[in-house]
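Trainee: whatever this is, show me its structure:
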Amino acid sequence: MPPVSLSLDRTTYREGDVPSYTVTGEPDKVLQWTSTPNGNLTSEVEATYSRSTNAAGVWTGTGPAWTTAQVGSWLTYVRVNGRLAQFAFTVTP
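Mentor: Presented below is the predicted three-dimensional model:
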């Protein structure tokens, strides 16, 4: 199995910025997302959002714009076929 990686287009965002994500891993596999803002779990625990890697093992996409309620330090995880990657970033006012 190839390694899994997760990257975002930057490590610091401001309110209103839209994040861009890239995941690489095994081809044609469902992505499972978990996020922990300020060390707290959200309702996003192994959420799939109907997203999968393509035949080349890549998924790219954007999320919604960051809001005031999301300001803080984040650690986001993605699981692809049981393998895990993470990315740390900050959302500022």
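Trainee: when you work out contacts or count neighbours from here on, use the C-alpha atoms and nothing else.
Mentor: Fine.
Trainee: which strand or helix spans residue 75?
Mentor: Assessed by DSSP states H and E, residue 75 sits inside strand 72-80.
Trainee: next, count neighbours for the nearest residue to residue 86 once chain neighbours are set aside.
Mentor: Of all residues beyond its chain neighbours, the one nearest residue 86 is residue 77 (4.3 Å), with distances taken as CA to CA, 6 or more residues apart in numbering. Counted by other CA atoms under 10 Å, the residues lying close to residue 77 total 20.
Trainee: verify the stated contact: residue 77 with residue 83.
Mentor: No: between residue 77 and residue 83 there is no contact under CA atoms under 8 Å: 10.3 Å.
Trainee: here's the other one to compare against:
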Amino acid sequence: MSFRSLQVAIDAVDAFLSGIGLTLAASKREALLVHPRASTRFSTPGLSLRGLPIEWSKTVRYLELTIDNRLSWRPAVDDLRKGNRKVLSASS
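Mentor: Modelled structure (predicted):
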């Protein structure tokens, strides 16, 4: 899928949701690019939502799961470890 068609899809989803009385939260816009070469993130054209740029992120949090641009479990495991440390330190 090209970035041009991706931008068209973003605009279409936004228009559809607006048509049924819903809106996308423009303040919570971020995108995750999964690609084998890290340098691709820097040469990739930007996307936008209602004229506001969508930021490229290395990690995103979705439904309490942290996903990174390599699709590894590392960020999710690190989050669980941090949470467990807080619980352990609070209980001792």
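Trainee: could you get me the TM-score between them?
Mentor: Once superposed, the chains reach a TM-score of 0.26 (TM-score structural alignment, normalised by the length of the second structure), with 45 aligned residues with a CA RMSD of 4.2 Å.
Trainee: what about residue 18 of the second structure, distance to residue 75 of the second structure?
Mentor: Distance, residue 18 of the second structure to residue 75 of the second structure, by CA to CA, to the nearest Å: 34 Å.
Trainee: residue 57 of the second structure too?
Mentor: Using CA to CA, residue 57 of the second structure is found at 13 Å from residue 75 of the second structure.
Trainee: more neighbours, these two?
Mentor: residue 75 (17 against 13).
Trainee: ok, that one - contacts?
Mentor: By CA atoms under 8 Å, 6 or more residues apart in numbering, the contact list for residue 75 of the second structure reads 59, 66, 67, 68.
Trainee: repeat the analysis, applying 7 Å as the threshold.
Mentor: Shown in contact with residue 75 of the second structure (CA atoms under 7 Å, 6 or more residues apart in numbering): 66, 67, 68.
Trainee: quick one: the second one and residue 77 touch, right?
Mentor: No: the criterion here is CA atoms under 7 Å, and residue 67 of the second structure misses it with residue 77 at 10.4 Å.
Trainee: who's more crowded, those two?
Mentor: Set side by side, residue 67 of the second structure and residue 77 show more neighbours around residue 67, with 18 against 13, by other CA under 10 Å.
Trainee: the more buried one should be in a strand, yeah?
Mentor: Yes: according to DSSP: H, G, I helix; E, B strand; the rest coil, residue 67 of the second structure belongs to a strand.
Trainee: show me what counts as buried in the top strand by length along the second structure.
Mentor: Longest strand in the second structure, counting residues (DSSP state E): strand 52-57. The neighbour-count check on strand 52-57 of the second structure (16 or more other CA atoms under 10 Å) flags 54, 56 as buried.
Trainee: after it, which helix or strand is next? Please name it.
Mentor: Per DSSP H and E, strand 52-57 of the second structure leads on to strand 59-62 as the next helix or strand towards the C-terminus.
Trainee: and residue 73 of the first structure, what does it touch?
Mentor: By CA under 7 Å, 6+ apart, the contact list for residue 73 of the first structure reads 37, 38, 89, 90, 91.
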